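Student: sequence? don't have it. structure:
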C-alpha cells in the first residue's frame, strides 16, 4: 500500500528465518460480492480453527480497507480493533469460529491493479502476491489453504458474465441483477483467488484427459477479439497433453477458463481453474502478432497451465520459496516450447534472456539468491533470478539425475506434497531420494547470489591433455565470501589437425574450487567445446588458440556450442574495438559467411547465430562500460559484415517469404533470417535500402515481416521512415497491443534524437500511464536502448526518474520495475555514475514513496 504521509515510512524488512506457522487456519471461506465498478460490497465468512497451543487473537491483514461490521458465529462482535491497516479479532478461548467481515471497496479507483479493480468497465482481480488483503481482511499468506465458495451478484447488462475459481454450481436472476455461485473443491492460498465480471465472449473447446474425463475449456475476451484466440486454445490443449505425457500430471477439474485483460501488471496469473492473462499473451493472428508473439502466447499459456501442479496443487509455504513454483514451472515451459519447436533455438533464446536480464542482476546492487533471506516488498522479487536462474538450477538437477531419475524425483515431490504448502528444501529432498543422489553441496545455489566464473587452462603432458578448472563466485551485497558450487559441466574436445581425435560429449560434475579433467590424447592442442547446451549458468574465462572459435563455429556437433563459438568470436572483436584495441573483423566475416551457407537447411539456427551480441551484453564484458564506443563499434562491425556479404543478404531477401500463416520452426526461422538480412543491409548505408525496407513493409502478409521492416526504417531518417510510421499508426491505432509496437520501435531507435522523441511520444494522445503495457512499450524499451538511455548529458536518466516519480502514486509495482537500469551506476564512468546516483536520490526524496520503489531505489543507491 502506498504511504501517503508527508515523509516516506521506513519499510519493514521481512526475514526468512522468522517464519512461524500461523496460529489460525481457515479451512473454508465464503465470499459474497455485490458488484459495482465504482463500489463493490464484500462480505467474507472465514471458518477459522485455532492451531496454537496458547490463545492468540486472529490477525487479518488489510490494505486500504475499513471493516463496516464484524460478526462472530452470526452475532455482531465488538472485540476487535485496527492495528494500522490490519484487523485484530480477539476470540477469547474459542478454538473454532465463523468470523464475518463486511467491507466496501472502489474498483474504479484501484490504479495499482492489485486486488479487485476495473479494466474497461470489467471487474477482475490480481492477488499474487498480497492483493487479496485489498479485497477483504485475511491472513493473506500462502500457507493458509482454504476451500472457497464465491457468490457474485451484479447488473445483468454491465456484468453478463460472472466467473470465479472452480465450478459454477448455481445461478439465477433477480430483476435487473443476476447471480452465480462458484465452488472450488481444492484448497488453495488466497493469492490464487480470482473473480472476473464483465461483458465477454468465449471461445469454447474441450480436452479429454488420460483417464477419459472431458474438460470444458473457455477463453474469454472482449467482443471482436475472439478470432485471435485460436493459437492460445491450441497451446492450452498441447500443454495439457504434454504435462500428462512428460510428468504424468492430469488436470483435476471439469472446467478450465482463461480471461484476457488489457490492464495487467504481469504477464498472466495461474489462479486455480480461472487463469487471468494480459491480452498480450492470448490475442494473436498473423496480421497483428509476430512470430515472437506467437511463441510468447504458447509459452505463457503453458507456463500458467503447468502451475496447476507446480504452484497450485503444491504451493509455496512462504514467499521466500517463490522460485519453488516459478523456477520449476519456467523450466517446464521451456522444455515444452523446445518440444513444440526447435530445441537448439529455444535454448539459445533462453540463454540470451538469462544473460540479458539475470546476469546483470547478479552483478548489480539488487543481486539476491533464488531463495532470498529477506525483503521489504515481495513484488520486487518477481525477478529474472527467481524465474530464469531458478529454471537453470532445476535444469542442472535434471542434468545431474538424468531423465528417468528426475522423473522419479518429480513424482515423489508431487505425491508427497500434494495439497500442501512446500519449501525449496522439500523439492531438493525429493530429488535426492527419487534420484538417489547427494545434493548437500548443490543447495548452495539456493543460498548464494552471484554468477560463478570458471577459469579454464589446458595442460599438456606429451600427447595427453587435461583441463584445469577453477571456480569462483564473486561477492554480492551482504555475501562477501562464497563457497564453491556443485554443477554439471558438459564438454567435448576435438582435433583441429584433421586426425579425428576427439573427446565425445562428457558430463563432468564440478564441486571443488579447483578440479582437473583428463581430455585424452591429441597430437596438438585440441579445440575445447565447453558448457555445451549451457549446462550450468556460469561465465567461462578461457584463452582460445587462434582460429579455435572459428573452427568450432563450423564443426562443433553441439548446436548451442556452435552458436556460442560464433558469438564469442564476435564478442571478443567488439570488446577489443570498444576498448581501443584491434579486433579480428575478417575472422568474424568469414565465420558468418560459413554459417550463412547453411541457411537453407536450418534458417532458425542460422538467424540466431549470425546476430551480433547486444550492446548491453558487450558492456557486461567491460570493466567500465562505454556506451558510445560500444554503439560505434557494433555499428561498424555490422556495416562491415553487411558490405562483405551484401550479395548473400540480398539473396536471402530475394527469395519468397514463408507465408505468415505457416508457424513451423523452419518458416519462422526463414522470416527471422530475412529480418536479420535487412538489418545488415541497412547498416551498409546503401541508398536503395530504405525503399527496399518500405517495399517489404508494404507487401508483408503478416506482422513479423512488417515490424522487422518498420524497425529497420525507424533507425534512419529517410522519407520512407515517416511514411511507414504513419501508415502503421493509422492502420492499428485502435488495436492497443499493436500500437504498443509503434511506440516500441521508436523508443528502440538508434537515431541521436531518441530521447526527445520519447519525450514527445509520452505526450501523444494514445499514451497513458494507466496501462502497464503502454508504459513498458515506451519507457521500458527506451531504458534498454543503451546509447540513448546513457546519453552523456543525463537526459535519459532524468526521463526514467521523472516516470518513476509520476507513476509511483498510481502503480508502484510497474514504477519499481523501471529502477534497475539506474542501479548499475558503478559500471559506468564517473560522470554518468554521478548523474545516475543523483536521479536515485531524487526519487528517494519524494514524499509518500511506496515500499516497492523505496526498496528498489535505496538498494540501487547503496550499490
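Tutor: Good, I have the coordinates. Just so we're clear, the structure is a prediction, and the values are computed from it rather than from any experiment. Numbers count the residues shown, from 1 in each chain.

Student: Every contact and neighbour count from this point should use C-alpha atoms.
Tutor: OK.

Student: In the stretch 451-600 of the chain, what residue spans correspond to helices?
Tutor: 548-555, 559-578, 585-596 (DSSP state H, counting those that start in this stretch).

Student: Mind putting these into CSV with mean neighbour count?
Tutor: Listed next are the helices of the stretch 451-600 of the chain as CSV, based on neighbours: other C-alpha atoms under 10 Å:
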stretch, mean neighbour count
helix 548-555, 20
helix 559-578, 23
helix 585-596, 19
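
Student: what about versus this one:
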C-alpha cells in the first residue's frame, strides 16, 4: 500500500509562480558531518499578484538554523515550517530572504541534492533535488542568476567547482580556502551544481568561431584523469559540430566536466559544470569496449548540447521535459551519425527505441511524450520522453526539409533565449518559418501509443498505374481508448527488379513530393502514374516515423528488399522481417514446429550481404545479429513463454550458422585489424563483424569452436574482443565459461567499470544456478546495493539480458528482483522505481508466469513502507 497519499500534478493546473527570484547568493561551508549553507534570495512579487499572498518555498531534509528578511530576524507567526518546505505568511513586494540551513551529505544515500561519496561532495538537482540543499521555489520556470562562494578544508577539498565562471579564490585561516563562482545566465535551480573534493584533471583549450578562448577541464578521482582523454576529444568535436551544424557557440569562459563513481543517472547538464557517471567518461582499450567509447562520445555530446537546448532555453514545467530531452537526443543522434556510419547509427537507434520505448507504448506504462499528469517526476524520465521525443523532432525535419527545420530551430533558440518554454512555443517557431499548420502534427506530443500501419498494393501494367493503399490505426492505451490519426511522413521508394528506384510521372490521392508521402488520414489511396514495371514498395525508409508496420509481404518481397533496396535501413529491416515472418508462428506456445527449410533463402540473402563489397563491416555485423528475444515478444504480444522463444531462437541460429559455416570461418580467420587499437567507426565495425561471426558459429556448440572462442579470449589485445569472447562462452557453454570468468576477475577487474562487466556477464548465464549465483555476487566484497552502477550492472543484465531466468516459471526470478527493489527503496527510491519497470510486460506472459509476476508486484505494493516513486510505478504496472 502507499506510504502516504500521493498528489497528482496536472498540466491544466499550471500557473506562473507568484514570486520570482532574479538573484541568488550562496555561501557553502563544507564539512564531513554537516554542511552549512547560507542563502540570500532576492525575491520579487510578480506584477498583478495581491499583497499578502504567501510565499511557499520548497525544502526537504534540511535543518533551518536561522531566517531573516534583510536585517530583521523572523519570528513565530511570520513563517510556517513543514517537512516539505517553508511558507512566508505576509512577505513584502521586494526583499532579500536570508536563510541558514544545515544538511548531512554523508548520510544522503539517495544521491539527490548534496551528497558525499568516495570522499567528495557532489550535487544532483534535476528534477527536484535543490530543495534538499536549501529553501527555494524549486520549479523550472523560476530562473535566477547564481553567485556561490564555496569554503572547505584544503586537504579534504582542494578542488571547489560550481556553475559559470570562476571569479575569485583565496586562502583562509585554519587550512581552509574558498572559491567564488558566478553564472551570468539565469537558470532554474535544477541546473545548479557544486563539486568539492580531491580530484585530478586534464585540460584543453578551445577557440570558438568568434575567437573566444575557452578553458576545458575534465576532473576525475585521483589516478583516473588520463582515462578521460577520449572524453575530452569527444567534447572538442561536439563543440565544433554544434557551431557548424546549429550555430551554437559556447557562452562561458570555462567548461568543466566532473566524473564521479556514485550517480543515479548517466550524466547531468548543469550549466558550465556537467557531472557524469564515470562509466561514461573513463576509457582506455584495456578497460573499455568499442560500445563504451561510442556511448562516451554520444553522452558527452548530449550533455554539452543541452547548453542551448535545455539550459539557455529551458522547460516551463516538467510536463515539457521532452522539449529539452527529445530535441537534445535528436541532436546527439545526428552528431553520432556524422561522426560514424549514418546508416548503422540509425539502425542502432531504432533497435533501442523498439526494445525500450515500443514496449513502454504497448503496456501499462504507456504515456505521450508530453503527458497531462504525473505523480512523481522522477518516474517521468522515460524512453518515451527521450527516444520517442527525438523521433518526433526527426519527423519535423523530414516534413519541413533540413533547411527549413534549421531555420525553425534558430528561431526557437533566438525567440526564447533565457526563457522557460513549452511544446506549443516550439512548434509555433516551425509554423512561422514554414507557413505550415502543424496543429495535427502536435498530437504526436500529446497522444500515447503509436500507429499500426498496414498497406496493400496493385499494379496495372497496361495503364502503368501503381496503387498503394495505406491504413493507420492507433490502438487504445491505458485511460485513452479514442485515438486520432496522426501525421505520417513516409519516405518511400518503388524498387525495380534490378534494385533501381522507379520513377513516375505524377501521383494523386495524398501529398507526394519526391520520395515523401505525407498523410494524416485513417486510410488513403495513392496512385502513381507512369510506373514502367511492377515494383516492390519500400516504405518508411530510414524509419521516417515511429510506427509498427504490419506487412503481409511475401518472403520473396522481403528478400528482394534485403538484397537490393537502396535504403540501408530497409535492407536491414527486410532481412529481419523475413526471419520474423518465418519464425514467429513457432514461438507461440500453441504454434507449429519451425520449418527450417524456409530459412534457406534467408541464409542465401545473408551470404550475399556478407559478400557485398559496397556494405561496411559495421552494417554486415548488424545483419548477422538475428532478431532478439525482445523482438519476438513484441511480435507475439500475448502468451509469451520465454523457454519456447529461447529454444526456437537457438534453432534458427544453428541453422543459419550451419549454412554459413564456411563463410563465417573464413571471415573470422581473414579479417585482420591494425595493431594500433582505435575506437573509430571503421575499426569498431571490423571488430564487431569478426565477433559476430564467431558468436554465430559458437551456437553450433562444437568443442573445436569453443576452443576457438577460448583462444579468442586468451589472445585478445583489447576489452572489446575479450568481453565478446566471454559473452559468447556464457551464452553457449556456461560450464566452460566459469574458468574464463575466474581468470577475468583475477586479471582484469581492478577498475570498477570492468568489475561491472564481470557482474553483468555472470548475471547473463542462463542455467539452473543463476539465482544462487546472483545471491553470491551480492555478497561479494566489492558489491553494494548503495552504488547504482553495481545495481545496474548485476540486475540490469539479469532482467534485460537473461529473460528465461528472470521470468522463470517458478517465479524465483520475479521474487529475487522484488526483494532487491524493496531493499533499495529504503534509501534510493529513484533507482527502485526504475527497476520496477522490469515487470512492465508481466500481463503478456503465459498464465503461470503471469500469476507469479503479479504475486511479486502485489508483495511490493503491500509492503509496509514504500516510497511514492515505487508506489506509483507498481500501481501503474498492475493497472491500478
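Tutor: Perfect, thanks for sending it. From a predicted model like this one, the values you see are computed outputs, not experimental measurements.

Student: Any idea what the TM-score comes out to?
Tutor: The TM-score (TM-score structural alignment, normalised by the length of structure 1) is 0.97; 857 aligned residues with a C-alpha RMSD of 1.7 Å.

Student: before we move on, back to that, for residue 119 of structure 1, find the nearest of the helices of the stretch 451-600 of structure 1.
Tutor: Closest approach to residue 119 of structure 1 among the helices of the stretch 451-600 of structure 1 (C-alpha to C-alpha): helix 559-578, 42.9 Å.

Student: whereabouts in structure 2 does the closest one align?
Tutor: Here helix 559-578 of structure 1 aligns to structure 2 at residues 568-587, judged by TM-score structural alignment.

Student: ok now the matching stretch, how far from the chain's centre?
Tutor: Average the C-alpha atoms of stretch 568-587 of structure 2, do the same for its chain, and the two points are 26 Å apart (C-alpha atoms, centre = their mean, to the nearest Å).

Student: what residue of structure 1 is the furthest out?
Tutor: residue 462 (49.3 Å; C-alpha atoms, centre = their mean).

Student: Give me the distance between that one and residue 524 of structure 1.
Tutor: 9 Å (C-alpha to C-alpha, to the nearest Å).

Student: swap in residue 426 of structure 1?
Tutor: Separation of residue 426 of structure 1 from residue 524 of structure 1 (C-alpha to C-alpha): 48 Å.

Student: now swap in residue 818 of structure 1 and tell me
Tutor: According to C-alpha to C-alpha, residue 818 of structure 1 and residue 524 of structure 1 sit 51 Å apart.

Student: thinking again about what came up before, relative to residue 391 of structure 1, which of the helices of the stretch 451-600 of structure 1 is closest?
Tutor: Across the helices of the stretch 451-600 of structure 1, closest to residue 391 of structure 1 is helix 559-578 (C-alpha to C-alpha), at 17.8 Å.

Student: average offset between the closest one and structure 2?
Tutor: Superposing on structure 2 and averaging over aligned pairs (mean C-alpha distance after the TM-score superposition for structure 1), helix 559-578 of structure 1 comes out at 1.1 Å.

Student: Now the equivalent of residue 678 of structure 2 over in structure 1. Nearest residue, chain neighbours left out?
Tutor: Counting by TM-score structural alignment, residue 678 of structure 2 corresponds to residue 662 in structure 1. Leaving aside its sequence neighbours, residue 662 of structure 1 sits nearest to residue 668 (C-alpha to C-alpha, 6 or more residues apart in numbering; 7.6 Å).

Student: need the helices of the stretch 451-600 of structure 1 in JSON lines with distance to residue 612 of structure 1, can you?
Tutor: Formatted as JSON lines, these follow (distance: least, C-alpha to C-alpha, whole Å):
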{"stretch": "helix 548-555", "distance to residue 612 of structure 1": "14"}
{"stretch": "helix 559-578", "distance to residue 612 of structure 1": "7"}
{"stretch": "helix 585-596", "distance to residue 612 of structure 1": "10"}
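
Student: so which of these comes closest to residue 647 of structure 1?
Tutor: Distance to residue 647 of structure 1, taken as C-alpha to C-alpha, is lowest for helix 585-596 among the helices of the stretch 451-600 of structure 1, at 10.9 Å.

Student: ok, residues contacting the closest one?
Tutor: Residues from elsewhere that reach helix 585-596 of structure 1 (C-alpha atoms under 8 Å, 6 or more residues apart in numbering): 550, 553-554, 566, 569-570, 573, 606, 609-610, 637, 640-641, 644-645.
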